[in-house]
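Visitor: have a look; sequence and predicted model below, questions after that.
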Amino acid sequence: MKTEIETQHLTYFLSVAETGSFRKAASRLNVGQPAVSRRIQRLEDILGVSLFERRSTGARLTTAGTCFAARARVIVDDLRAATDTARGAGLGENGYLRIGVIASLSRGPLRQVLESFVDSHAYVDLCIAELDRGQLLTQLSHRRLDLVVAPGKPDHESGDGLILAHERVYLAVPSDHPLADRQGLRWSEVLKETFVVSTQEPGPEIHDYLVRNLSDLGRTVQVRRHSMGREGIMSLVGLGFGVSLVADHWLGVRYPNVTFVPIGNDDEIVPFSMIWRPENDNPALRRFISLARIEAKRSGALS
């Protein structure tokens, strides 16, 4: 004989407790009164106690029934919340999304996508991490991250991807530097400058970018590496330690005594890409990718 309490037992019991009547509970549940009576009787048999005092005027909770009602309500409410949470996670309305970045969130397409995602998915737990590229790709591979956003074209060996944006490159110079008033610069005009870059991401990529653009101009690139983050490097620029490079999306932050001047030809751009694992079925990730595609089309990075 079955002795387990079923959800329907609790639902019928609470309906009688709330309405104070077997007849009214049956009407609310859209079932016959005998069905309600049988369920309540079965529940009382399982528990071994009377839950209601049956009267001609209705049903009133016993002392045991009152204690049971308080706990039963919590169980039913928790079950309903768990059901809603699971369904919402399946639709990408809640759950979690873990993003690794080598980028500034101060402005640009990534910021736009994040703002749109947060506005429409307020109950998704969003976690963002800044690490070196190797660490980010390792965590992506092991599903500790859902998505990586970094400079460069998508590395399809690491997963699926799309180019989110193409951005101009700027030279960060002290505001009292002779180049600060220029509307644009050529690479040949910065051959004598000392560049300060971080040993952290995206410092190594900036170093490689400098070498590619200056090595053919007949002069060794003067680079000073510092174990500092982006804010620290910009502070060094402002203090006159040298100049550095940034992409357009870094321009949303202002630093003391630092001016940003476009460098290179007008068509000289740097791609920023998103990478994710194709087998990752996280609904929140799929919603984020959909918003990113919309933004990439708007910015012209995706046709």
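Guide: Thanks, I have the structure now. Numbering: from 1, shown residues only.
Visitor: contacts, neighbours, all on C-alpha from now
Guide: OK.
Visitor: all the helices of the stretch 1-150 of the chain, residue numbers only.
Guide: For the stretch 1-150 of the chain, the helices defined by DSSP state H, counting those that start in this stretch occupy 7-19, 22-29, 33-47, 63-90, 109-120, 133-141.
Visitor: for the ones you listed, which one sits closest to residue 296?
Guide: Closest to residue 296 of these is helix 109-120 (CA to CA; 7.4 Å).
Visitor: below is an additional structure, to be compared with the one above:
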Amino acid sequence: MSSRLEMHHYETIVAVSETGSVTAAAGRLHVSQSAVSHRLAEAERRLGGRLFERRPSRGMQPTPAALALCQAAHRAMPDLARAEQDFMRSVGGTTATVRIGVGSYDCYHWLAPFAAACSERLEGLLLELVVVGDMPVPRLADGTADLVLAPGPAPGARDAIHLFTDELVLVTHPEHRLASRTWIGPEAIAEENYFTYNRQPSPGFEYERFVRPAGLSPRTITVLEQTGAIAEMIAADFGVSILSRWAMSPWLDSGRLVAVRCGRSGLDLEWSALTRVETDDDAPERQVANAIVGWLGNPSNS
């Protein structure tokens, strides 16, 4: 059975479906808005029906008839891109590519030492970094990532391997009024400008376990989606945040930031390596996951 649509049609359908906007889709695809509109019109002409409808509150949304087509395109595009890259890597002597993300945090200070220490064990495997945000399971499911290092609970279908126990700590400027404390209660941040990386509190993190039970909230909350940017703003004394001690270790070790325990007993944070449930035991991503477990499970490395 021959397809009526070509690859660029499906790329456009996926981009419009994910962004909800012709303008945003054009930016993602690095083409003009008119090119996106033309591709959609051509796809609709070839298929004989409308693909999208504009809804005031949600932007461009697939029509009921087009929903299955959009979902199939969402699944197929990552698989095709991965197959192309794996083919090119194989031709160049690389047997497989493993895409790694770090859930909720943009921290890769561990990657270079890990790759150097495990280079012989991982010979022929190429490690790529991908952005997964605080939704690691969907990014595994759609093929964006093969392996995710995830802090805290990760609900949904996945295979989880325990890595190490971390701690959520208050992160401040070295001269901040709270920097000299041994530990703080939630009331300590009530008058602070608080940085966070997501707009909705994540289950199992500081808001649910530390802030909300006290019935308090920071004076102001600023959302910066990159934790590295949050660290830099705190290092410039623009506010505070509660973040993973391990993820912030480059700034803490350099003395640019200070960590203070949250509560007398602290807030523990478990990190896991997540792969898809159908991953074979000898699959490349499982090999990398096992190597990371051995590396980060060693206190001298983590």
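Guide: It's in. Keep in mind it's a predicted model, so treat the numbers as computed, not measured.
Visitor: which parts of the stretch 201-302 of structure 2 are strands?
Guide: 220-223, 241-244, 258-262, 267-275 (DSSP state E, counting those that start in this stretch).
Visitor: residue 279 of structure 1 -> structure 2?
Guide: Residue pairing (TM-score structural alignment): residue 279 of structure 1 is matched to residue 278 of structure 2.
Visitor: next one: residue 105 of structure 1
Guide: Checking TM-score structural alignment: residue 105 of structure 1 goes with residue 108.
Visitor: count of neighbours near its match?
Guide: A count of neighbours around residue 108 of structure 2, defined by other CA atoms under 10 Å, yields 12.
Visitor: repeat that for the one 3 residues further on.
Guide: Counted with other CA under 10 Å, residues neighbouring residue 111 of structure 2 total 13.
Visitor: just residue 212 of structure 2 next, same as before
Guide: Residue 212 of structure 2: 12 neighbours (other CA under 10 Å).
Visitor: how close does it sit to residue 7 of structure 2?
Guide: 48 Å (CA to CA, to the nearest Å).
Visitor: same deal with residue 99 of structure 2?
Guide: For residue 99 of structure 2, the distance to residue 7 of structure 2 - CA to CA - is 23 Å.
Visitor: give me the buried positions along the longest strand along structure 2.
Guide: If you go by DSSP state E, structure 2 has its longest strand at strand 159-172. Across strand 159-172 of structure 2, burial judged by 16 or more other CA atoms under 10 Å covers 160, 163-164, 166-172.
Visitor: which one of the residues you listed is nearest residue 145 of structure 2?
Guide: Nearest to residue 145 of structure 2, judged by CA to CA, of the buried residues of strand 159-172 of structure 2 is residue 160 at 14.3 Å.
Visitor: what's near enough to touch the closest one?
Guide: Contacts for residue 160 of structure 2 (CA atoms under 8 Å, 6 or more residues apart in numbering) come out as 272-275.
Visitor: over to residue 85 of structure 2?
Guide: By CA under 8 Å, 6+ apart, the neighbours of residue 85 of structure 2 are residue 97.
Visitor: re earlier: dump the helices of the stretch 1-150 of structure 1 to TSV, plus distance to residue 291 of structure 1.
Guide: Output for the helices of the stretch 1-150 of structure 1, formatted as TSV (distance: least, CA to CA, whole Å):
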stretch	distance to residue 291 of structure 1
helix 7-19	39
helix 22-29	42
helix 33-47	49
helix 63-90	17
helix 109-120	6
helix 133-141	20
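Visitor: quick one: closest of those to residue 249 of structure 1.
Guide: Of those, nearest to residue 249 of structure 1 by CA to CA is helix 109-120, at 8.0 Å.
Visitor: count the neighbours of residue 177 of structure 2 for me.
Guide: 10.
Visitor: tell me the counterpart of it in structure 1.
Guide: Match for residue 177 of structure 2 (TM-score structural alignment): residue 178.
Visitor: how near is that match to residue 172 of structure 1?
Guide: Relative to residue 172 of structure 1, and taking CA to CA, residue 178 of structure 1 is found at 12 Å.
Visitor: same deal with residue 125 of structure 1?
Guide: 35 Å.
Visitor: try residue 97 of structure 1
Guide: Distance from residue 97 of structure 1 to residue 172 of structure 1, by CA to CA: 33 Å.
Visitor: could you pull out the helices for the stretch 201-302 of structure 2?
Guide: 206, 227-235, 249-254, 284-296.
Visitor: how near is residue 44 of structure 1 to residue 52 of structure 1?
Guide: 9 Å.
Visitor: neighbour count winner among these two?
Guide: residue 52 (22 against 17).
Visitor: okay, now the nearest residue to the more buried one once chain neighbours are set aside: neighbour count?
Guide: Nearest non-adjacent residue to residue 52 of structure 1, counting by CA to CA, 6 or more residues apart in numbering: residue 61, 4.5 Å away. If you count neighbours by other CA under 10 Å, residue 61 of structure 1 ends up with 19.
Visitor: most centrally placed residue in structure 1?
Guide: residue 126 (3.6 Å; CA atoms, centre = their mean).
Visitor: what's that one aligned with over in structure 2?
Guide: Per TM-score structural alignment, residue 126 of structure 1 is aligned with residue 127.
Visitor: residue contacts, the residue nearest to the centre of structure 1?
Guide: 96-99.
Visitor: same thing with residue 199 of structure 1?
Guide: With CA under 8 Å, 6+ apart, residue 199 of structure 1 has these contacts: 225-228.
Visitor: I would like a ChimeraX command selecting only the buried ones among these, please.
Guide: Those of the contacts of residue 199 of structure 1 that count as buried under 16+ other CA under 10 Å are selected in ChimeraX with:
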select :228
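Visitor: tell me the contacts of residue 52 of structure 1?
Guide: Contacts for residue 52 of structure 1 were tallied using CA under 8 Å, 6+ apart; they are 59-62, 65.
Visitor: against residue 42 of structure 1, how distant is it?
Guide: Counting by CA to CA - residue 52 of structure 1 and residue 42 of structure 1 are separated by 13 Å.
Visitor: out of the contacts of residue 52 of structure 1, which are buried?
Guide: Neighbour-count burial (16+ other CA under 10 Å) applied to those gives 59-61, 65.
Visitor: follow-up on the earlier one: can you put the contacts of residue 52 of structure 1 in a markdown table and add distance to residue 120 of structure 1?
Guide: Listed next are the contacts of residue 52 of structure 1 as a markdown table, based on distance: CA to CA, whole Å:
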| residue | distance to residue 120 of structure 1 |
| --- | --- |
| 59 | 46 |
| 60 | 46 |
| 61 | 44 |
| 62 | 47 |
| 65 | 43 |
